[in-house]
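**Q** Would you be able to build a 3D model of this:
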Amino acid sequence: MNLRMPATEKDLAEDAPWKKIQQNTFTRWCNEHLKCVHKRLGDLQRDLGDGLRLIALLEVLSQKRMYRKYHQRPNFRQMKLENVSVALEFLEREHIKSLWA
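**A** Coordinates of the predicted model:
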């Protein structure tokens, strides 16, 4: 990494230490909730990418089931995207908005 990089750029860099801390903290929080359904996250991006663990986390946190069926074994990208869409639709129907909405 360039040591001359201004502090703001350094803080926004992909490998900024605070980002790793946040990622590890969130992963531990997710795993704490997912353990009751015998699921676990290792890598956030990879493990949430097919939608299955995201759906499981939402069901655990809300204590509700998904409104729509989803792919239990998503083999194709389209199936994974549909699963993520089911999770996002669930959040919308439960009136849960992101900080960026």
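**Q** When you work out contacts or count neighbours from here on, use the C-alpha atoms and nothing else.
**A** Will do.
**Q** how close does R68 get to K19?
**A** R68 is 34 Å from K19, where distance means C-alpha to C-alpha, to the nearest Å.
**Q** Settle it for me: which of the two has more neighbours?
**A** K19 (14 against 10; other C-alpha atoms under 10 Å).
**Q** Proceed likewise with the subsequent sequence, for comparison:
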Amino acid sequence: MMSNNYDDQLPPQYSQEFGDEEDDEMPATEKDLAEDAPWKKIQQNTFTRWCNEHLKCVSKNINDLQRDFGDGLKLISLLEVLSQKKMYRKHHIRPNFRQMKLENVSVALEFLDREHIKLVSIGPQEGN
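**A** Predicted coordinates for the structure are as follows:
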């Protein structure tokens, strides 16, 4: 028996179900850029596993990239493991305040700069 519902004949990405107005209004490119886009989660999980593979030699682990790299300590550890060098500047071992955490991240970014590792689309100019 032939269906009169055209949605049944379309691939899932073109199917439009009732009650899903938010997706109907959002173009495909915006869906891909959305915070919860599936490809972003896959990349985040892959990078997290990669980081943990390197951090395990210093007995460290991350679960959430943004939160766990936020104080700069695990980022510094990862850079030291990957480069097999120590930071050029001292950093705060127990950063209790936001300023201390930001200084630690700055130490890591300065290390990358001194090692001639260029970061694209990262830095204060992103806010402009």
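**Q** TM-score for the pair, please.
**A** Comparison of the two superposed chains (TM-score structural alignment, normalised by the length of structure 1) gives a TM-score of 0.96, and 101 aligned residues with a C-alpha RMSD of 1.2 Å.
**Q** Residue in structure 1 paired with L109 of structure 2?
**A** Matched across to structure 1, L109 of structure 2 falls on L88, judged by TM-score structural alignment.
**Q** Mind telling me what T48 of structure 2 corresponds to in structure 1?
**A** Per TM-score structural alignment, T48 of structure 2 is aligned with T27.
**Q** That match: which element?
**A** According to DSSP states H and E, T27 of structure 1 maps onto helix 17-34.
**Q** Following the chain onward from that helix, which element is next?
**A** helix 44-48.
**Q** what about the match of L109 of structure 2, how many neighbours?
**A** L88 of structure 1 - counted by other C-alpha under 10 Å - has 18 other residues nearby.
**Q** Which helix or which strand is home to it?
**A** L88 of structure 1 belongs to helix 77-93, assigned by DSSP H and E.
**Q** Please apply the same query to L54 of structure 1.
**A** helix 52-62.
**Q** quick one: that helix aligns where in structure 2?
**A** Aligned by TM-score structural alignment, helix 52-62 of structure 1 falls on residues 73-83 of structure 2.
**Q** What lies in contact with the matching stretch?
**A** 51, 54-55, 58, 60, 62, 68-69, 86-87, 93, 104-105, 107-108 (C-alpha atoms under 8 Å, 6 or more residues apart in numbering).
**Q** List the contacts of the nearest residue to V105 of structure 2 once chain neighbours are set aside.
**A** The shortest distance from V105 of structure 2 to any non-neighbouring residue, by C-alpha to C-alpha, 6 or more residues apart in numbering, is to G72 (4.5 Å). Residues near G72 of structure 2 by C-alpha under 8 Å, 6+ apart: K101, L102, N104, V105, A108.
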